[in-house]
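Trainee: Give me a 3D structure for the following:
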Amino acid sequence: MDTASDAMTLTGRLADGDRTGYREVCPIERALDTIGTRSALILLREAFWGTRRFEDFAQRAGFTEQIAATRLKQLVDAGVLAKQPYKSPGQRTRYEYVLTGRGRQLFPVLVSLVEFGMLLQGDARRLDLVHGDGCGAPLVTQVHCTEGHSVQLTATEARIRPKQRR
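Mentor: Predicted coordinates for the structure are as follows:
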């Protein structure tokens, strides 16, 4: 079996090399089914930047209304965004889109994408994400275990959790 020096350690059934049966339950594939399109990620960027109204999502993201509507519906159906009614004076009730708890859990993903995008840009224009509240330090994403240890790729093991009996 080939093992790369910069890879996770696969254990149990994952280590046998045939992971085709795992694909149907893979959490990465499930996540990508939900947020893995460019349009979904751009709409999420807008939600994290405070966009709430449909017209603003479509305009700021540069998408047609049809694409924005389709992706926003998918994000609502996945529980990443929620629709909340609002009514401007003299207007009919409309809906705005807000991040849910599940959606806010994607914050580290957004920060990681910003970091990676800046890496790809090199010295080109940069978007800096910094800690507010008077701190001003740049944000970075790091992987930690539940005990608080910083964990590198090569110190990570991937294993399938046994099914729980009911």
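Trainee: all contacts plus neighbour counts: C-alpha atoms, from now on.
Mentor: OK.
Trainee: how about stretch 80-94: buried residues?
Mentor: For stretch 80-94, a neighbour-count test (16 or more other Cα atoms under 10 Å) marks 80-83 as buried.
Trainee: got it, and stretch 14-27?
Mentor: Using 16+ other Cα under 10 Å as the burial criterion, the residues of stretch 14-27 that qualify are Leu14.
Trainee: Likewise for stretch 99-111?
Mentor: Neighbour counts over stretch 99-111 (16+ other Cα under 10 Å) mark 99, 103-104, 106, 110-111 as buried.
Trainee: Could you dump these into JSON lines with distance to Gln59 added?
Mentor: Supplementary listing: these in JSON lines, determined by distance: Cα to Cα, whole Å:
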{"residue": "Leu99", "distance to Gln59": "19"}
{"residue": "Gly103", "distance to Gln59": "21"}
{"residue": "Arg104", "distance to Gln59": "23"}
{"residue": "Leu106", "distance to Gln59": "23"}
{"residue": "Leu110", "distance to Gln59": "20"}
{"residue": "Val111", "distance to Gln59": "23"}
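Trainee: longest helix anywhere in the chain?
Mentor: Scanning the chain for the longest helix, with DSSP state H as the assignment, gives helix 107-121.
Trainee: one more to put side by side:
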Amino acid sequence: MSTPPALAWSVENCTLGRTMAILGERWTVVVLREVFLGVRRFDDIRRHTGIPRQVLSARLTTLVEHGILRQEPYRDDGARTRHEYRLTDRGLELQPVLLAIGQWGDRHLADPGGPPTRFVHRGDCEEDVHVEVHCAGGHRIEDPRQVATRPGPGVRPFEG
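Mentor: The predicted model follows:
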């Protein structure tokens, strides 16, 4: 058996690992789903998802600290000022990731009647949106085995 080339590279500065340190907790993706669906207020998110109050507070704080969400103040009549949570440009960049996860779930985990939600191209089109993989040369990649890993400019040698 040959040794995988990736064993020569350190994973200390792995951006996938860094990303999952922010997004990898189950409730974080659920919070992002809610905000992408337009549910932006703490109490609405909590009521719609059943996330415990302390967990939701911690997840929102993390997403704000990492610049994925921003707080927008609002105040209902006679109430104290609260915050809605809005996606930043950085947060909006996560849409293809969430769409890809949803697309996989729709294919493998949906109820017999089909997926509960459709994502469509807004406006006159209204066609379903799906995620595809393309290389920088414009080639569509349909088989995951067509993707190879190569050292990037920030690679460090593994010293273990």
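Trainee: Would you mind reporting the TM-score between them?
Mentor: Scored against TM-score structural alignment, normalised by the length of the second structure, the superposed chains reach a TM-score of 0.83; 151 aligned residues with a Cα RMSD of 2.2 Å.
Trainee: okay, the buried residues of stretch 80-94 of the first structure in CSV with secondary structure next?
Mentor: As requested, these are exported to CSV (DSSP: H, G, I helix; E, B strand; the rest coil):
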residue, secondary structure
Val80, coil
Leu81, strand
Ala82, strand
Lys83, strand
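Trainee: Can I get these in TSV including distance to Gly50 of the first structure?
Mentor: As requested, the buried residues of stretch 80-94 of the first structure are arranged in TSV below (distance: Cα to Cα, whole Å):
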residue	distance to Gly50 of the first structure
Val80	14
Leu81	12
Ala82	14
Lys83	14
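Trainee: Return the closest of those residues with respect to Leu153 of the first structure.
Mentor: When these are compared for distance to Leu153 of the first structure, the smallest value, 27.6 Å, is given by Val80; criterion: Cα to Cα.
Trainee: related to what we said a few turns ago, so how much does the longest helix of the first structure differ from the second structure once superposed?
Mentor: Compared with the second structure after fitting, helix 107-121 of the first structure deviates on average by 0.9 Å (mean Cα distance after the TM-score superposition for the first structure).
Trainee: corresponding residues in the second structure for that helix?
Mentor: Following TM-score structural alignment, the aligned partner range for helix 107-121 of the first structure in the second structure is 95-109.
Trainee: Pull the residues that contact the matching stretch.
Mentor: The set of residues external to stretch 95-109 of the second structure that reach it, using Cα atoms under 8 Å, 6 or more residues apart in numbering, is 33, 114-115, 130-131.
Trainee: Filter those residues down to the buried ones.
Mentor: With burial judged by 16+ other Cα under 10 Å, the buried subset of these is Arg33.
Trainee: Please report the number of neighbouring residues for Arg46 of the second structure.
Mentor: 18 (other Cα atoms under 10 Å).
Trainee: Shouldn't it be within a helix?
Mentor: Yes: membership of Arg46 of the second structure in a helix is supported by three-state DSSP.
Trainee: Map Gly50 of the first structure onto the second structure.
Mentor: So Gly50 of the first structure corresponds to Gly38, using TM-score structural alignment.
Trainee: Which residue is the nearest non-sequential neighbour of Val155 of the second structure?
Mentor: Spatially, and ignoring its direct neighbours in sequence, Val155 of the second structure is nearest to Trp9 (6.5 Å; Cα to Cα, 6 or more residues apart in numbering).
Trainee: if I read this right, the one you found contacts Gly152, doesn't it?
Mentor: No: in terms of Cα atoms under 8 Å, Trp9 of the second structure does not count as a neighbour of Gly152; the distance is 10.0 Å.
Trainee: Can you tell me the SS state at the residue in the second structure that Leu41 of the first structure lines up against?
Mentor: When the second structure is aligned by TM-score structural alignment, Leu41 of the first structure is paired with Val29. Reducing the assignment to helix, strand or coil with three-state DSSP, the entry for Val29 of the second structure is helix.
Trainee: do you know how far Val29 of the second structure is from His108 of the second structure?
Mentor: The spacing between Val29 of the second structure and His108 of the second structure, counted by Cα to Cα, to the nearest Å, is 18 Å.
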